[in-house]
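> Got a sequence here, can you build the structure:
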Amino acid sequence: MPESMLKGSEGPLQEGFDAALVDLDGVAYRGPLAIPTAPAALQGARDAGMSIVFVTNNASREPHEVADHLTSLGIPTDSDEVLTAAQAVARLMAADLEPGATVLAVGGKGLRSALIEYGFRLVSSADDNPDAVVQGFVPEISWRDLAEASYAVQAGARFFASNLDLTLPNERGIAPGNGSLVGTVVAATGVTPTAAGKPEPTMFHLAAASVASERPLAIGDRLDTDLKGARAAGMPGLLVFTGVTSPADAVLAPRDQRPSYLGETLECLAEAHPFPRREGTTWSVGGASASVDGRQLLVSGTGIDALRAACAAAWSAADGGVLVDGGSIPDFGVGFRHEQVRGSP
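You can find the predicted model right below:
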């Protein structure tokens, strides 16, 4: 009998793991607004002994700015508890380029500060013949910025990106992310950048090492970055449904993006997670159950346990060569609600 990729826990997750590597957008907040359950849940995890490191693909802000924002939303945070993709890409570039190399940075001050900290010399134009171009998200990026990056890459500059997230959740919905903007330069040059952010495992390893964690838990709302990165780093991952990923996405998750745990919000850190059980072709979690008949997903129950059972059944079927028909996935009553945010811009 194959073991389920979805795990359970005898006690609360915050007692079984010594550190939480927490994504920001869609997990702690959405745009400038806190997800209401996040402050108390994270404080409860701290009180239970977990170290918290916020690991973000956003490279536009400096760590102290992220920490100040979190603190203003009721999540007290020090700057050394924040790891940004800007810091990660600067470290990656330092391993690849000569000391003091010239860099054309297309991004915000968070990216620029990290590059300066690692000894790079910043230039402002492709005409300066930079050794490298690095692109990080900032809302003010213009066509001229992307054009300069394209000219430099065409001239032979090495191309790096802080991350390749195609979308960015905020308080109004889903907006284009850094990967979408990077795609403009890729389309113009035919060159794909080397990226440092999630889902690359580097950020997870750096974050865990920063708090000397031996049992880290990666937490995110995106399969293709947070959870794929957790798998790549060899760490258990928790998927929450306060951001981008929908329950149907989780049911259909590719093997390399599957979470080890599912929770509706960060409040699930304080809960034990029931173990998936298999009897024949039926998977049960708590009082819910699910099976796959042909390509049809059959689910008994609603809520997070029903979703957990559905994932266990669908993943098992997929590993056996049978992909669930997405049209048969029911509404589990699980997911982000726009009114469930608070705070101020």
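> CA atoms for contacts and neighbours, from now on please.
OK.
> which helices and strands sit right next to the helix or strand containing Ser180?
Here Ser180, judged by DSSP states H and E, is contained in helix 178-189. Helix 178-189 sits against helix 143-154, strand 167-170, with contacts defined as 3 or more Cα pairs under 8 Å, 6 or more residues apart in numbering; DSSP states H and E.
> can these go into JSON lines with extra columns for mean neighbour count?
Rendered in JSON lines, the data for the helices and strands packed on helix 178-189 read as follows (neighbours: other Cα atoms under 10 Å):
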{"stretch": "helix 143-154", "mean neighbour count": "19"}
{"stretch": "strand 167-170", "mean neighbour count": "18"}
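> Dump the ones you listed into CSV; add distance to Leu73 as well.
Shown next, in CSV, are the helices and strands packed on helix 178-189 (distance: least, Cα to Cα, whole Å):
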stretch, distance to Leu73
helix 143-154, 32
strand 167-170, 15
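> Which one, of these, ends up nearest to Ile35?
In terms of Cα to Cα, the element of those nearest to Ile35 is strand 167-170, at 11.1 Å.
> counting contacts, what elements does that closest one pack onto?
strand 173-176, helix 178-189.
> Now find how far off-centre it is within its chain.
Relative to the chain's own centre, strand 167-170 is displaced by 11 Å; criterion: Cα atoms, centre = their mean, to the nearest Å.
> same deal with stretch 291-308?
With Cα atoms, centre = their mean as the basis, stretch 291-308 stands 26 Å off its chain's centre.
> ok, and what's touching that stretch?
6, 247, 251, 262-264, 276, 281-283, 285-290, 309-310, 313-314, 317, 322-325, 328-334 (Cα atoms under 8 Å, 6 or more residues apart in numbering).
> Before we compare anything, build this one as well:
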Amino acid sequence: MTTDRDVLASAYDVMLFDLDGTVYHGTEPIPGVAEVIRGLRAAGTAVRFVTNNASRAPGDVADTLRGMDIDTTAAEVSTSAQAAAKVLADRVPRGAKVVVIGAPSLEDEVAAVGLQPVRAAGGAVAVVQGHWTETGWKHLAEGCLAIRAGALWVACNVDATLPTERGLLPGNGSMVAVLKTATGAEPVVAGKPEAPLFHTATQSAGAAKPLAIGDRLDTDIAGAVTAGVDSLLVLTGVSTPADLLAAKPSERPTYLAAALEALNEPASELAPGPQKGWQIDVGDHTLLATGKGSSDPYDLLRALCHEAWQSGITAVTPQDDRTATALGKLGLTPSA
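Okay, the predicted model is just below:
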């Protein structure tokens, strides 16, 4: 029998939620999320929203969440724009000019730490780059000139894609790649997968044991590993079951699940490892999977991750129709 003390959420005092791909897709909330968050608050668990998207101010993010029936305040939102502004404030003189490649809200964060946001390269000692749908060649050109002249370059984040209601679209990392090509330089990265966002969000809640929750192995989960906190990967956004099987140690989640409702399930059933009803054997360059019990394909995925991470083998060959069906539900192509 499962009790409230057994469920995953009960083991942590704050939930650090990613937004894009975890709570919503663009303007569309992911079904069930609002109910899960209300349940966490009712149980006394703190909630924080930790996002790499630097295009909107915390207050605007909070407004969006309230419009999705998720009660929150700006104080519960931590963005990569805030993290980038802190990096700049720590590294350049107060009052210095900073070229902003990003939204007006990023300009506001730069100004809030005592620096002067500008859009032209002349006299700038730093460049900060964050996601903005209006970024164009003229913005990138000014950043290019400043970086080539020796300016410090800070990227809010380097997510190559951004989950939306229309599908995956170019993220800030794609725009950062343009300037990497044009300058040969590498930016300082302020957001995930670096640790500061996780630490500041946890501290703001007065918490000691956070659980980081997200949809991307290369940012949300890698950032949790860097920060030394446990993590839950939900398969509602960017990363796929195939990505999980091939995940390197620095990108492996503590738990994995289909969606956020898993926070109300037993923690012991969500961790990658051997699973009742599934047998995984290591064959010749393939994992041999047999289904004998549970029909839950995510149990199969947890068992496969356990063996794949130990053996380095990511190909899977089903040994029966039940397993082949489960692999199909996971979007995994059986090996020939």
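> Any idea what the TM-score comes out to?
Once superposed, the chains reach a TM-score of 0.90 (TM-score structural alignment, normalised by the length of structure 2), with 318 aligned residues with a Cα RMSD of 2.0 Å.
> circling back: among the helices and strands packed on helix 178-189 of structure 1, single out whichever gets nearest to Thr71 of structure 1.
So among these, strand 167-170 is nearest, using Cα to Cα, at 18.3 Å.
> Name the secondary structure element that contains Arg322 of structure 2.
Applying DSSP H and E, one finds Arg322 of structure 2 within helix 321-330.
> which parts of stretch 34-44 of structure 1 are buried?
Buried residues in stretch 34-44 of structure 1, counted by 16 or more other Cα atoms under 10 Å: 34-39, 41-44.
> Keep only those of these that are in strands.
Ala34 (DSSP state E).
> sorry, back to before: so where is the helix holding Ser180 of structure 1 in structure 2?
Across structure 2, the stretch matching helix 178-189 of structure 1 (TM-score structural alignment) is residues 172-183.
> And the contacts of the matching stretch?
Under Cα under 8 Å, 6+ apart, the answer for stretch 172-183 of structure 2 is 129-132, 140, 143-144, 147-148, 155, 157-161, 185-186.
> again, but for stretch 86-105 of structure 2
54-57, 106-107, 110, 113-121, 123-132, 134-135, 139-140, 142-143, 146, 154, 190.
> Please convert the buried members of these into ChimeraX selection syntax.
Per 16+ other Cα under 10 Å, the buried members of the contacts of stretch 86-105 of structure 2 correspond to this ChimeraX selection:
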select :54,55,56,57,106,107,110,113,115,116,117,118,119,120,121,124,125,126,127,128,129,130,131,132,135,139,140,142,143,146,154,190
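> Quick one: mark the members of the contacts of stretch 86-105 of structure 2 that sit in helices.
106-107, 110, 139-140, 142-143, 146 (DSSP state H).
> export those residues to TSV and tack on distance to Val225 of structure 2?
Shown next, in TSV, are these (distance: Cα to Cα, whole Å):
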residue	distance to Val225 of structure 2
Leu106	27
Glu107	30
Val110	28
His139	34
Leu140	32
Glu142	35
Gly143	31
Ala146	33
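> List the contacts of the nearest residue to Gly263 of structure 1 once chain neighbours are set aside.
Nearest non-adjacent residue to Gly263 of structure 1, counting by Cα to Cα, 6 or more residues apart in numbering: Val240, 5.0 Å away. Neighbouring residues of Val240 of structure 1 by Cα under 8 Å, 6+ apart: 27, 219-221, 262-266.
> Which of the residues you listed are conserved in structure 2?
By both residues aligned by TM-score structural alignment, their matches' Cα atoms under 8 Å, the contacts of Val240 of structure 1 still in contact after alignment to structure 2 are 27, 219-221, 262-266.
> Can I get the buried part of the residues you listed as one PyMOL selection?
Selection of buried members from those for PyMOL, criterion 16+ other Cα under 10 Å:
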select buried, resi 27+219+220+221+262+263+264+265+266
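> could the kept ones among the contacts of Val240 of structure 1 go into a markdown table alongside secondary structure and distance to Ser180 of structure 1?
Below are the kept ones among the contacts of Val240 of structure 1 laid out as a markdown table (DSSP: H, G, I helix; E, B strand; the rest coil; distance: Cα to Cα, whole Å):
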| residue | secondary structure | distance to Ser180 of structure 1 |
| --- | --- | --- |
| Val27 | coil | 21 |
| Ile219 | strand | 23 |
| Gly220 | strand | 20 |
| Asp221 | coil | 19 |
| Leu262 | strand | 28 |
| Gly263 | strand | 29 |
| Glu264 | coil | 28 |
| Thr265 | coil | 28 |
| Leu266 | helix | 28 |
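> No further questions, thank you.
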